[in-house]
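In: Structural data only, the sequence is not supplied:
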């Protein structure tokens, strides 16, 4: 399925000019060939495809797998979700000044910020082409809601970094995560799968998805500090270098000794290039040893359990119960993943 979705994604990227269009100069042709390479870069790097997998599992549970036309529509929506993920990641890596993505240098590290922004914009347009190709009633509206809510969450995340805000509560972090991550990671894929099958999404998907998506993000925060770099695909400790507000850090700040708090806040006032590697390594150790990682993981486990219970109830009468069980297993793995 990953190969089929990649083929669909790549089929929506800009193609060579048609025979009736004026030919390009050799210089322009070469430069546009680079754009084509950049557009396919993140999609070809792979990734786990968790969100598109969840969408397709939802579509099967709601009966789309028994109808070739509806399954075809689900596949196009899944391709659209993959395109969304990739253009957002290109922009996110720039906004966070990230070094790596999926084990390789981030796109802006390879080609510069202006070209990477432009590539992300082009993938954004291709996302709408996939949604249009799907032709699912309600699909366009679901994607619009997803883009808006993700942008709101990203704004909160970026604004806190830009304004050096650390007077935040755990509730602030959780609200940001529900907007930025939980909706497009779980809520919207569940909704889109039902819509592709021609079914009205169950009202419990929202509450279930917010809890499961929150568990997913907190687990990602945990892995950023304690994961296996070879499996994680991103820079271990990158959240500290980027000054990310996480449940782990906010809990630790509320309980850490004043001298450690002072060291932490001094480093977080600095841009990435001005941070001290030794101090960041020491802060990393404090976070691992201070109990806040375990606290965050326990919170994530509780959110995952609540979300799974709600989702199981929402799927109790789904047309394809075998697929519904597969869907529950998918989200369980999503919220408790090891990398």
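Out: Everything's here; your move. Everything numeric in this text was worked out from a predicted model, so none of it was measured.
In: Please count neighbours and contacts with C-alpha atoms only from this point.
Out: Noted.
In: Now the element after the host helix or strand of residue 253, going C-ward?
Out: When elements are assigned from DSSP states H and E, residue 253 belongs to helix 247-255. Using DSSP H and E, the helix or strand that follows helix 247-255 in sequence is helix 258-268.
In: what's in contact with the helix or strand that that following helix is followed by?
Out: Downstream of helix 258-268, the first helix or strand assigned by DSSP H and E is helix 277-289. Outside helix 277-289, the residues that touch it by CA atoms under 8 Å, 6 or more residues apart in numbering are 225-226, 237, 240-241, 248-249, 252, 260, 263-264, 267, 293.
In: would you say residue 48 is within a strand?
Out: No. Residue 48 sits outside any strand when classified using DSSP: H, G, I helix; E, B strand; the rest coil, being coil.
In: burial measure for it, as a count.
Out: Using other CA atoms under 10 Å, residue 48 has 11 neighbouring residues.
In: what do you get for residue 40?
Out: Neighbour count for residue 40, taken as other CA under 10 Å: 17.
In: Which helix or strand contains the closest residue to it other than its chain neighbours?
Out: Leaving out its chain neighbours, the residue that sits closest to residue 40 by CA to CA, 6 or more residues apart in numbering is residue 10, at 6.8 Å. Element membership for residue 10 (DSSP H and E) is helix 2-11.
In: Determine the set of other helices and strands touching whatever helix or strand comes next after that helix.
Out: Per DSSP H and E, the first helix or strand lying C-terminal to helix 2-11 is helix 26-45. Counting contacts by 3 or more CA pairs under 8 Å, 6 or more residues apart in numbering; DSSP states H and E, helix 26-45 packs against helix 2-11, helix 68-95, helix 107-111, helix 113-134.
In: Against that first model, consider the following:
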């Protein structure tokens, strides 16, 4: 078999499968339930790059699985991303998602939270209907639990005004909250859906790639193109996120600047002075903290790809293995 499926074709196939698994407004006579269906479809219909789902599909194809068997697993993974983002946006009081107002900004927190819960159930329904192997279900349990655990770490640090954190704390948190489901889980799920025990390197290298991806996201939050980024620029500062960039800045700042930054970050989002947020934004760029984080991300991404490449190229379907590396390049370099 040759790599006959382009990235665009795989993305379209995953999107089509995902949307078919969701309720349609026209199926309901009651207006309230038609609105319920619209809420469930809102984030999925906004699109997204679906790089995690595509990484899963290409990995599965590389290990001999059929596309038809991989699509429900990829759609479920993308559905996880959607319901987790709804909850994440509520927890972070985020303003935007994929270039539009966050769901709770459009419909209010209770309805958005309920929609996220419903999408969570639909995720499991897709997997059950497809009769995926138990190993696939177990991997989904792990990725959901790890993501929630990492999210708990981040939220408690903000709620309890923690400023004594080190870079190692950030790496631990982001490894659980974002890196596992971004890179490790798609690689492992692709292999598991093909009936293959995932190579051990998938976890170590995948964590490096996933952490690097998140650091790049943190960088883009401060210096990205608003039209391409899809989220609020400097939203991490308004929300008080403990990013690698912020922690590095606080460690290197003089006492007065550190005290000023910490005072700002303690203020609730709705009360933060815009001028002070602008000051901190500018200082993070000027101080070299953003450049430091970018270098750290590049090192992790390079190491991860170097570890994965020889293992992936030993997969039975080499053309698709090359496709996996292409998806990873798109994922970590934010090219697609």
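Out: Sure thing, it's come through. Only a predicted model underlies this, so the values are computations on that prediction, with no experimental measurement involved.
In: Pull out the buried positions in the helix holding residue 253 of the first structure.
Out: Using 16 or more other CA atoms under 10 Å as the burial criterion, the residues of helix 247-255 of the first structure that qualify are 247-253.
In: Quick one: the residues you listed as JSON lines, columns for distance to residue 116 of the first structure too.
Out: Below are the buried residues of helix 247-255 of the first structure laid out as JSON lines (distance: CA to CA, whole Å):
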{"residue": "247", "distance to residue 116 of the first structure": "30"}
{"residue": "248", "distance to residue 116 of the first structure": "31"}
{"residue": "249", "distance to residue 116 of the first structure": "30"}
{"residue": "250", "distance to residue 116 of the first structure": "32"}
{"residue": "251", "distance to residue 116 of the first structure": "35"}
{"residue": "252", "distance to residue 116 of the first structure": "35"}
{"residue": "253", "distance to residue 116 of the first structure": "35"}
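In: Pick the one among the residues you listed closest to residue 299 of the first structure.
Out: Using CA to CA, residue 247 is the member of the buried residues of helix 247-255 of the first structure that sits closest to residue 299 of the first structure, with 9.3 Å.
In: That closest one corresponds to which position in the second structure?
Out: Under the alignment (TM-score structural alignment), residue 247 of the first structure pairs with residue 244 of the second structure.
In: what's near enough to touch its match?
Out: Contacts of residue 244 of the second structure by CA under 8 Å, 6+ apart are 167, 170, 215, 293.
In: Translate the last one into the numbering of the first structure.
Out: With the correspondence set by TM-score structural alignment, residue 293 of the second structure lines up against residue 296 in the first structure.
In: Same question for the third one.
Out: Residue-level alignment of residue 215 of the second structure against the first structure, with TM-score structural alignment as criterion, gives residue 218.
In: I'd say its match and residue 295 touch.
Out: No. In this structure, residue 218 of the first structure is not within contact of residue 295 by CA atoms under 8 Å, at 10.5 Å.
In: and these two? which has more neighbours close in?
Out: Remark: of residue 218 of the first structure and residue 295, residue 218 carries more neighbours, 27 against 15, as counted by other CA under 10 Å.
In: Now which residue in the first structure aligns to residue 157 of the second structure?
Out: With TM-score structural alignment as the criterion, residue 157 of the second structure pairs with residue 160.
In: so how far does the one helix or strand its match maps to sit from its counterpart in the second structure?
Out: Assigned by DSSP H and E, residue 160 of the first structure falls within helix 139-162. In the superposition against the second structure, helix 139-162 of the first structure averages 0.6 Å from its aligned positions (mean CA distance after the TM-score superposition for the first structure).
In: Just after that helix, pick out the following helix or strand.
Out: Remark: after helix 139-162 of the first structure, the chain's next helix or strand is helix 170-177, criterion DSSP H and E.
In: Quick one: residues in contact with that following helix.
Out: For helix 170-177 of the first structure, the surrounding residues in contact (CA under 8 Å, 6+ apart) are 153-154, 156-157, 213-214, 217, 245-247, 250-251.
In: 7 Å instead?
Out: Contacting residues not belonging to helix 170-177 of the first structure are listed as 153, 156-157, 214, 245-247, 250 [CA atoms under 7 Å, 6 or more residues apart in numbering].
In: ranking those by neighbours, who comes first?
Out: Result: residue 214 is most packed of the contacts of helix 170-177 of the first structure (other CA under 10 Å), 30 neighbours.
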